[in-house]
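*Asks:* all I have is the shape, not the residue letters:
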């Protein structure tokens, strides 16, 4: 194999393809990055039996071929190269990389021992890349991080015609984002539970192009994988990942609970106040929201050592026929800040149902406008003493 490509193209492609390489691979061969050169350019691939990544970039190819080398080492080298064209030659035993006066020789790994990458399933539909990245970022904050409960570490993708929904929960909070997309068939219906970390990294890395194509394997085929394709800096990127097993909890009904009281606040003011007051919140204790007349007050304390409170203006609306009025609510400070940070609207509405019951947050384009239903975030309230 003999190729030449620009340093920035090489560095970007290697970094992206190598990002999912396992830190401690179950077998040494999985630490490799596969480079394959043909008439169309160079393809770089990685695979750990769960997630695959493949990026295709333009290059001047003198001799076609393929080579397998340490992915992390090649990533470190490509980052350090001077801003000059890079020449790569390889045979069965070594790969040589020359950039200006810098020269590296890497031992190759046996290509024959490398696992075959899964095939990309047939395209299910496409969604604008920027909207998809934003949607995933809004939902991923509610996904669990405990690997002992894998079903909560995923984001459930639900496809119903021209609507795609993303749903996540860690049992103490949940987030739902709905958006329109372009399905391959208007009759398509499908569900998939995708690892949240993989989905988040993939969505963020494919914003250079106009759209991301989702490819969901037919569940009856037993493949259990989902694929994503989009443009990145310098080339086309593809990722596949195995779907998570297990049944996602039925939590959608919680999103439709009728509110007894609505509290509307300025999003930026609430974030700033919550951050300040949370500085003195003791671990595993709540940030309290006291609901008054035309204002809410946030309070937190660490025993007798430190206390903090701050009031901000709010619009309070008691819903006719609502249950018992909510005068105080306890939030996990981190959950509250994660939720508020996911909104891109100037105002946010807190919909309370009853003391110690879940609270739903929705965005508001205007303080007196209708809540925007495309993104909803629910937080389980903490029980307040007394």
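*Replies:* Yep, it's here. Just so it is clear, the structure is predicted and the values come from calculations on it, not from any experiment.
*Asks:* CA atoms for contacts and neighbours, from now on please.
*Replies:* OK.
*Asks:* straight-line length of stretch 277-296, end to end?
*Replies:* Using C-alpha to C-alpha, to the nearest Å, the end-to-end distance of stretch 277-296 comes to 13 Å.
*Asks:* report the central residue of this structure.
*Replies:* residue 200 (1.9 Å; C-alpha atoms, centre = their mean).
*Asks:* so residue 316: helix, strand or coil?
*Replies:* Classification of residue 316 using DSSP: H, G, I helix; E, B strand; the rest coil returns strand.
*Asks:* give the contact list for the residue nearest to the centre of the chain.
*Replies:* 133, 136, 137, 140 (C-alpha atoms under 8 Å, 6 or more residues apart in numbering).
*Asks:* wasn't the third one part of a strand?
*Replies:* No. Residue 137 is assigned helix when assessed by three-state DSSP, not a strand.
*Asks:* and the closest residue in space to residue 39 that isn't next to it in sequence, how far from residue 339?
*Replies:* Nearest non-adjacent residue to residue 39, counting by C-alpha to C-alpha, 6 or more residues apart in numbering: residue 61, 6.6 Å away. Distance of residue 61 to residue 339, given as C-alpha to C-alpha: 49 Å.
*Asks:* neighbour-wise, which of those two wins?
*Replies:* Ranked by neighbour count (other C-alpha atoms under 10 Å), residue 61 and residue 339 place residue 339 first, with 24 against 19.
*Asks:* residue 12: helix or strand, and which one exactly?
*Replies:* Here residue 12, judged by DSSP states H and E, is contained in helix 7-18.
*Asks:* after that helix, which helix or strand is next?
*Replies:* Next in sequence after helix 7-18, counting helices and strands by DSSP H and E, comes strand 32-38.
*Asks:* put this next to the first one:
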């Protein structure tokens, strides 16, 4: 299907003023109370830069930033040593850990404000976890070093919590919450935000059955190397995703947008005792985002629901104290292995950095040139890149070691750059036959031979 679709085609792809901070008439500060200044609400865009203005953010949720506390210590603790009222959730954790678990959970928030746009903070079973879902994907993170002072569970605006977590100073974080409001304290900063009703919030799906484990860095690299070849919002849903094959001792990743095909294989430890090799298509954007965050984990556990005659519907990933699930894409991925030519007449080995820089320079004129392509004229000891013609064009040469026959092949410059940047090697081996047939980019191993772990197939452009 890939070859049929792409051969010969060009791949174009109102403010009120505030009053001074004084106690309301007839009132005095109570023990452990916050200093409540008289202030007014200001919508975003107010020119006044005043700490007493209250910005309205995230679909109307109101955030109150409070300064000072006569009876609070530096950690937000009351002078009685607890600062916890009856019925409150109360917990404390390191700022870096707080930022990390919030950032992980915020990855699965919906992009528009809905009932699923909250983050649930759960401290009811001896651990502190944060979770969110947009019905397609879900994420959960455990703050293993958090200290629970009073058990509880609340849901707050995910976007607000994410913004707050990114802006906190370097000090311990304390969260207090009751049925109506949650207060986040860090150093001298205090944020008060509404608690959202959790009754309509969907439950997170259970983690699918584990099928095996792979190194976090290898898993992240394989996703990045194949995600580059996915389509963006294509009508064929499978082209927006990455195909994942879970073999006995090998994970295979593959993606295509009709004009190119990227395939990466990595080793893994399988925990499945079935002869079945599950094959699923995972949404590329979600998988790419999560895989980057898991790159630093020693191992990533991969799981699927269903199996044994039951259609797979859910992929699960688990790292250290973090988990993720996503629904799968329906569709039939092309038989991609047959798209690679069985053999090549010629290969040329080139330095990746030199070739990439030359492509960037000559392609400055590709947008205005007639064919919008960069042509590689491959000869013994030299590869010449050219765009356009005598009246308007550019040309540059780089060194190259040719084995086989000379040739001239044209490519979409951005697609060629994508492949080079994905190799992760200092040298590239370009294998080719005729100017109209697919070429394959591979990294060069220490002996200068093509590395078969990652292959990037690219269709050339026909030029007159």
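*Replies:* Perfect, thanks for sending it. Computed from a prediction, not measured in an experiment: that's the story for all the values here.
*Asks:* what's the helix holding residue 12 of structure 1 aligned against in structure 2?
*Replies:* Under TM-score structural alignment, the alignment places helix 7-18 of structure 1 onto residues 95-106 of structure 2.
*Asks:* check stretch 238-248 of structure 1 too.
*Replies:* Alignment note (TM-score structural alignment): stretch 238-248 of structure 1 is matched to residues 323-333 of structure 2.
*Asks:* stretch 76-85 of structure 1 now?
*Replies:* Under TM-score structural alignment, stretch 76-85 of structure 1 corresponds to residues 163-172 of structure 2.
*Asks:* residue contacts, the residue nearest to residue 241 of structure 1 when sequence neighbours are not counted?
*Replies:* Using C-alpha to C-alpha, 6+ apart and skipping the chain neighbours, the partner closest in space to residue 241 of structure 1 is residue 51 (4.2 Å). By C-alpha under 8 Å, 6+ apart, the contact set of residue 51 of structure 1 is 20, 239, 240, 241, 242.
*Asks:* also residue 307 of structure 1?
*Replies:* If you count contacts by C-alpha under 8 Å, 6+ apart, residue 307 of structure 1 has them with 280, 299, 300, 301.
*Asks:* hmm, which of those residues are common to structure 2?
*Replies:* Counting by both residues aligned by TM-score structural alignment, their matches' C-alpha atoms under 8 Å, the members of the contacts of residue 307 of structure 1 that carry over to structure 2 are 280, 299, 300, 301.
*Asks:* now the two most distant members of the residues you listed.
*Replies:* Spatial extent of those (C-alpha to C-alpha) is set by the pair 280 and 299 at 9.2 Å.
*Asks:* Provide the aligned range in structure 1 for stretch 199-213 of structure 2.
*Replies:* Mapped onto structure 1 using TM-score structural alignment, stretch 199-213 of structure 2 covers residues 112-126.
*Asks:* what are the contacting residues of the matching stretch?
*Replies:* 29-30, 47, 49, 52, 181-185, 188, 211-217, 225-227, 240.
*Asks:* which of those count as buried?
*Replies:* Buried residues within the contacts of stretch 112-126 of structure 1, defined by neighbour count using 16 or more other C-alpha atoms under 10 Å: 29-30, 47, 52, 181-184, 211-217, 225-227, 240.
*Asks:* picking up where we left off before, next, the buried residues of the match of stretch 238-248 of structure 1.
*Replies:* Neighbour-count burial for stretch 323-333 of structure 2, counted by 16+ other C-alpha under 10 Å, picks out 323, 324, 325, 326, 327, 328, 329, 333.
*Asks:* and the helices in structure 1?
*Replies:* 7-18, 71-80, 129-140, 196-205, 267-278, 333-341 (DSSP state H).
*Asks:* which residues does the second one contact?
*Replies:* Around helix 71-80 of structure 1, the neighbours that count as contacts under C-alpha under 8 Å, 6+ apart are 7, 10, 11, 14, 15, 18, 21, 31, 32, 33.
*Asks:* return the member of those nearest to residue 196 of structure 1.
*Replies:* Nearest member of the contacts of helix 71-80 of structure 1 to residue 196 of structure 1, counting by C-alpha to C-alpha, is residue 21, at 16.8 Å.
*Asks:* measure the closest one to residue 226 of structure 1 for me?
*Replies:* Taken as C-alpha to C-alpha, the span from residue 21 of structure 1 to residue 226 of structure 1 is 18 Å.
*Asks:* okay, now the aligned partner of residue 417 of structure 2 in structure 1: neighbour count?
*Replies:* Residue 417 of structure 2 maps onto residue 337 in structure 1, with residues paired by TM-score structural alignment. Residues lying near residue 337 of structure 1 (other C-alpha under 10 Å) number 17.
*Asks:* what does residue 286 of structure 2 give?
*Replies:* If we define neighbours as other C-alpha under 10 Å, then residue 286 of structure 2 has 17 of them.
*Asks:* which residues sit in contact with it?
*Replies:* Per C-alpha under 8 Å, 6+ apart, neighbours of residue 286 of structure 2: 137, 326.
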